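Asks: Structure for the following, please:
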Amino acid sequence: MLRSFRARLLAAALVVALIAIAVTAWVTNRTTSDDLAQQFEEDVFIEQTIYEEVSVFAITEPDWTDVDELLDELADEYDLRIALADLDGGIIADTDPDSDLPSAPVAFIDPANPLIDFAPESTDVITEIDLFNKESKDLGEFLTERGFEVVWFTDDFGFTFPVWNEDDPAANQAVEEWFESAGFFAFDELDEAVILEGFFDPVGFAEPALLYVDTGAESALSAVFSGRLLLAVLIVAGAAALVTVVVSRRLMQPITELTSAAQGLQSGNLSHRVEVDEGGEIGTLASAFNDMAASLEESDEVRRTMTADIAHELRTPLANIRGYLEAAKDGVVPSDEALVGTVYEEAVLLQHLVEDLETLTQADAGRLSMNMVPTQVGEILAQVVDAHHARTDGVHLEAVDDTEGVVVSVDPMRIRQAIGNFVDNALRHTPSGGSVTVAARSQNGSVLITVVDTGEGIAAEHLPHVFDRFYRADPSRTRSTGGSGLGMAIARHIVDAHGGTVSAASSPGQGTIITVALPTAG
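Replies: A predicted model of the protein is given here:
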């Protein structure tokens, strides 16, 4: 399997190139068809011409003795190879005796039945045929006038002969009389030499033979076609390779940068980013990588901060407990009820921190246990306010229920915990003389619970993080102003588990409003 992106790109380009080559070959084949047709016509004409020349030789000569000279002249004229073989395969003549004969002959030379059109171009020869046929017509008419039946026969050379019943002595006698009066075909008017040279040899014909002609057209056309196809293959393959190299370099540059950045992340450099200077899939990938790197960096920062916060939250009560115990051991402070009460309070703080961490862990894993029962909203508000009256420190705390007995399906203990965390946070940041109001009202099938305080408010840059774990707008980390930093995060998870939503609105010096929306039962 190809793992390299460049290799895959090259493979894809080669596939495209092969398709292009196939199309080019088809186009080349179509364009070559005209050349094939033209070459075929030329070959047929040459072979027909050679056949006619050799057939005339066979008709006018008693054998093939001097045919070599004719074949050499034709071979030189048409730049090809010509061979004659007898019917048993023996070579009669060959212009290239060192090569094997072609696989099949192009024609069968039969001097007695030549398959050619003997229409001589010479005016003198045509006149001689006419004279010959005129004498034949005179003989036929001579016999017809004397009552003899005559049948006319014309051979392949254009000569016409009268045929009579040679078994009739009277007809034969009449023919002899015509010969005596007219002479043998009027040789006194007919030039015997021209007729014998141009058309027939009274001595006889050459033997039948097989004519072989090797024009080399197939190999020439194959070379032309192969050359064109090879040229097309080279051009297409070269263009594909060039385009692949250029495109791959452009594509590989951002991918190389992404690879380097990913390796940087692997080695712990979470601040590495890649430049996004193009759109499309590569740009989207680079942006997604940068977002991922930013998220990892943020998560790592949160993890570091959370680890430091947990260590701090555990260290303070543990240090207090150890200090009190060491002081009691050394006799610096008395081991009385007051010391025990102080150590107990620090242990309770540790227990609450561990429980909060456990609750967040269960919420993150989706394993937060819930016991949903129908509950009136007014009861929840009253119980939360009653539980916090002892810690108001001069802050006016009240509950306002405008739901008129609306029932919600909730886990009463968990929802009291969430609303209680919001109230606890409000009381911590509201000075003496201020107020915290917990109110509820119905709206569009939901119940809205608000916790409104008149405290110091939250700056805009801190507002998006109020529900993050261990986040404090006040970095002092003191419990009097900052708490453990887990209450708001736990409350958000509890509301989410009930299918509700929670939001915060605040301005510095104007107080804060926490709004919880829960669906009504039924």
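
Asks: C-alpha only now, for contacts and for neighbours.
Replies: Will do.

Asks: need the contact list for the nearest residue to residue 430 once chain neighbours are set aside.
Replies: Ranked by Cα to Cα, 6 or more residues apart in numbering and with sequence neighbours excluded, the top spatial neighbour of residue 430 is residue 455, at 3.9 Å. If a contact means Cα atoms under 8 Å, 6 or more residues apart in numbering, then residue 455 has 426, 429, 430, 431, 434, 435, 509, 510, 511, 512 as its contacts.

Asks: Over to residue 47?
Replies: With Cα under 8 Å, 6+ apart, residue 47 has these contacts: 106, 213.

Asks: so it is in which element?
Replies: Assigned by DSSP states H and E, residue 47 belongs to helix 5-60.

Asks: what does residue 84 give?
Replies: Applying DSSP H and E as the criterion places residue 84 in strand 81-85.

Asks: That strand: what's the following helix or strand?
Replies: Strand 81-85 is succeeded, C-terminally, by strand 91-94 (DSSP H and E).

Asks: Verify the stated contact: residue 460 with residue 507.
Replies: Yes - look at residue 460 against residue 507 with Cα atoms under 8 Å: they come within range, at 7.1 Å.

Asks: about what we covered before: helix, strand or coil: sort out the residue nearest to residue 430 for me.
Replies: In three-state terms, and counting by DSSP: H, G, I helix; E, B strand; the rest coil, residue 455 is coil.

Asks: For residue 397, see how far away it is.
Replies: Distance of residue 455 to residue 397, computed by Cα to Cα, to the nearest Å: 13 Å.

Asks: How many neighbouring residues does the closest residue in space to residue 43 that isn't next to it in sequence have?
Replies: Leaving aside its sequence neighbours, residue 43 sits nearest to residue 215 (Cα to Cα, 6+ apart; 7.1 Å). For residue 215, the neighbour count with other Cα atoms under 10 Å is 18.

Asks: Enumerate every residue touching residue 215.
Replies: By Cα under 8 Å, 6+ apart, the contact list for residue 215 reads 43, 79, 80, 81.

Asks: Tell me if I'm right that the last one and residue 93 touch.
Replies: No - here residue 81 lies out of contact with residue 93, judged by Cα under 8 Å, at a distance of 10.9 Å.

Asks: contacting residues around residue 505?
Replies: 463, 512, 513, 514.

Asks: Among those residues, which one has the most neighbours?
Replies: In the contacts of residue 505, the most neighbours by other Cα under 10 Å go to residue 512, 24 neighbours.

Asks: Identify the residue spatially nearest to it, adjacent ones excluded.
Replies: Distances taken as Cα to Cα, 6+ apart put residue 506 closest to residue 512, at 4.4 Å, once the chain neighbours are dropped.

Asks: another one to check against the first:
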Amino acid sequence: MKKRTIRTQLIISFLVIATLIIGSLSLITLGLTNNHFSKYVNERQEDLLKQYVNTIDLLWENSNGAWNNEEISALSAKALENNFYFSIEDTQGKIVWQLQGKDLEIARSKLKRNAEKVSQKKSVELDETIEDKKKLVNDGREFGWVTFYYLGPYAYTEHDAMFISSMKQSLMYVAFSALVVSIILASWIATRLGLPLKHVSDFTHKLTRGEYAQKIPQETSIIEINSLIDSLNDLSNQLEKQDSLRKRLTTDISHELRTPLTTLKGNIEGMIDGVWKITPERLQSCYDEIDRLTRLIRNIELINKIETNYDHLKKTDVDLYKLVESVIENFTSKISEKNISVKIHGERPVVSADKDKMSQVLTNLLSNAIKFTQKEGRIDFSITSDKNNILLSIEDNGIGLEKDQQFHIFDRFYMADPSRSSSLGGQGIGLAIVKSIVEAHNGTIEVKSNLGLGTKFSIKLPSDSK
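Replies: This next block holds a predicted model:
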């Protein structure tokens, strides 16, 4: 298939449509004009013949039922001016008047010359001589017949042919002018549509090369193209953020792996070189670092399993209120240490869920809330339900998050405050696990936070998750 630019395709399509429309309208207009004008000429011819019939009736009546050849001859000469001639016969079929000999040849020659002039003016085809016989009646009494002879099918005059010719020429000029205007409009419209689409195409190629900084300005009045431009600009922003996040993710993973490995290497090298004695404390330090690495890898594997559905959920009927109580009880010492007030509000709905996985969700959320809530702070759990969903929220009055941090809080290895999170033992992976588990239950999780005022996580689970 031959490929074209969108500008070329638009111009060709527009011209094809314009040509079809203009051509069809021109043909229809020409056909209707010819048809109506033919009817008009035919009716005019019929009226003219009736006038001659009435004139012959009048001449016969004025001559007291006789025929005046001089008057009929004069009428015949006038008929030739109107491009026909006639003959008259009485009721017995006897010829009363007709052109003969040289006069007949002259009449036919004159009609032929006129026909040639008419044909030359514009394609009006005149056939062989037509005979039109009409009855002569006076005071209700038939007294003869008159036969008219002319070149048919219609008695076109030279002026009639000129009119038809002029109409056809005018239609051709109009059609040609419309086609020229169509070409100009097609080129203009194609440029208006094609140029921004070319910019869009160039911009997408830049995106494939990782050039996210540039943006496309809205330069058209077409809603669909502007919407496409906005979507691409949003995509560019998202790709830029994802690229930045990927680089940060690589750095964070490297850091999380490098720190325990460096510690392990230093301890083992020291013990090998005899600089440090092999003591239970140093062995425990090495074991802790290995355990840290193990937990990191295990958490990454857990997310991958949940997101790829390799880890099948073992669903049972779970009393969510009771589950929250048991998770809070596991943190009793840490809660008491910071003298934090932890309360549960709401209903006691039963949800079909994996109890262990949901326990991990609550554990991670409560652990984060305790870490980032000051002493004598508060943490509130709220459980509500409606016909279709069960809503669980956990809200604290801790340090909160900045607005841009809330967009990435569920990303792997993302830590809103890396230095503080690291000092608190965080790996920036707990909330990623939370989101994966909730989505595996066909639920959603959202976060709302104000810096310095606190954070609220809201989980929505379907009432029937089976």
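
Asks: Next, the TM-score between them, please.
Replies: Laid over one another, the chains give 0.70 as their TM-score (TM-score structural alignment, normalised by the length of the second structure), with 405 aligned residues with a Cα RMSD of 4.4 Å.

Asks: Check which helices and strands the following helix or strand past the helix holding residue 47 of the first structure sits against.
Replies: With elements assigned by DSSP H and E, the helix or strand that comes after helix 5-60 of the first structure is helix 67-78. For helix 67-78 of the first structure, the elements it packs on are helix 5-60, strand 81-85, strand 91-94, judged by 3 or more Cα pairs under 8 Å, 6 or more residues apart in numbering; DSSP states H and E.

Asks: Go again with 7 Å.
Replies: If contacts are counted by 3 or more Cα pairs under 7 Å, 6 or more residues apart in numbering; DSSP states H and E, helix 67-78 of the first structure sits against strand 81-85.

Asks: Other residues contacting the strand it packs on?
Replies: 71, 75, 91-96, 209-215 (Cα atoms under 7 Å, 6 or more residues apart in numbering).

Asks: ChimeraX command to pick out the buried ones of those?
Replies: Here is the ChimeraX command that selects the buried residues among the contacts of strand 81-85 of the first structure (16 or more other Cα atoms under 10 Å):
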select :71,75,92,93,94,95,209,210,211,212,213,214,215
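
Asks: wait, which of the contacts of strand 81-85 of the first structure is closest to residue 471 of the first structure?
Replies: residue 215 (95.6 Å; Cα to Cα).

Asks: mind checking how far the closest one is from residue 502 of the first structure?
Replies: 95 Å.

Asks: Which residue ranges of the first structure form strands?
Replies: Ranges of strands within the first structure are 81-85, 91-94, 107-109, 151-154, 160-163, 209-214, 373-376, 396-401, 407-410, 435-443, 446-453, 501-506, 512-519, based on DSSP state E.

Asks: packing partners for the third one?
Replies: Same thing as strand 107-109 of the first structure. strand 209-214.

Asks: so what does the strand it packs on touch, helix or strand wise?
Replies: Contacts defined by 3+ Cα pairs under 7 Å, 6+ apart place strand 209-214 of the first structure against strand 81-85, strand 107-109.

Asks: Now distance to residue 336 of the first structure and mean neighbour count too, for those strands, in JSON lines please.
Replies: Converted to JSON lines, these look like this (distance: least, Cα to Cα, whole Å; neighbours: other Cα atoms under 10 Å):
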{"stretch": "strand 81-85", "distance to residue 336 of the first structure": "132", "mean neighbour count": "24"}
{"stretch": "strand 107-109", "distance to residue 336 of the first structure": "136", "mean neighbour count": "20"}
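
Asks: So which of those strands is nearest residue 496 of the first structure?
Replies: Smallest distance to residue 496 of the first structure across these (Cα to Cα): 97.2 Å, for strand 81-85.

Asks: between that closest one and strand 209-214, how many degrees?
Replies: 160 degrees (axes from the mean of the first three to the mean of the last three Cα atoms, to 10 degrees).

Asks: The second structure: helices as residue ranges?
Replies: With helices called from DSSP state H, the second structure shows them at 6-62, 69-81, 101-122, 158-208, 223-272, 280-307, 320-330, 332-338, 355-371, 418-423, 430-440.

Asks: looking at those helices, which is buried most?
Replies: helix 430-440 (a mean of 22; mean count of other Cα atoms under 10 Å).

Asks: quick one: that helix to the first structure mean distance?
Replies: Once fitted to the first structure, helix 430-440 of the second structure is off its aligned match by 2.1 Å on average (mean Cα distance after the TM-score superposition for the first structure).

Asks: In the first structure, point out the residues matching that helix.
Replies: For helix 430-440 of the second structure, the aligned range in the first structure is residues 487-497, judged by TM-score structural alignment.

Asks: Can you give the contact residues for the matching stretch?
Replies: 360, 363, 414-415, 418, 421-422, 466-469, 501-502.

Asks: Which two among those are spaced furthest apart?
Replies: Counting by Cα to Cα, the most remote pair of the contacts of stretch 487-497 of the first structure is 414 and 466, 19.7 Å apart.

Asks: now do the same end-to-end measure for stretch 437-455 of the second structure.
Replies: End to end - Cα to Cα - stretch 437-455 of the second structure spans 20 Å.

Asks: how distant is the match of helix 430-440 of the second structure from the center of its chain?
Replies: For stretch 487-497 of the first structure, the separation from the chain centroid amounts to 48 Å (computed by Cα atoms, centre = their mean, to the nearest Å).

Asks: same check, this time on stretch 311-319 of the second structure
Replies: Counting by Cα atoms, centre = their mean, stretch 311-319 of the second structure comes out at 44 Å from the chain centroid.

Asks: Kindly report the same for stretch 236-243 of the second structure.
Replies: Stretch 236-243 of the second structure has its average C-alpha position 26 Å from the chain's average C-alpha position, going by Cα atoms, centre = their mean.

Asks: Next: stretch 248-259 of the first structure.
Replies: The chain centroid and the centroid of stretch 248-259 of the first structure are separated by 19 Å under Cα atoms, centre = their mean.

Asks: and if you look at stretch 351-359 of the second structure?
Replies: Using Cα atoms, centre = their mean, the offset of stretch 351-359 of the second structure from its chain centre is 44 Å.

Asks: what's the mean distance for it versus the first structure?
Replies: Looks like 1.7 Å for stretch 351-359 of the second structure (mean Cα distance after the TM-score superposition for the first structure).
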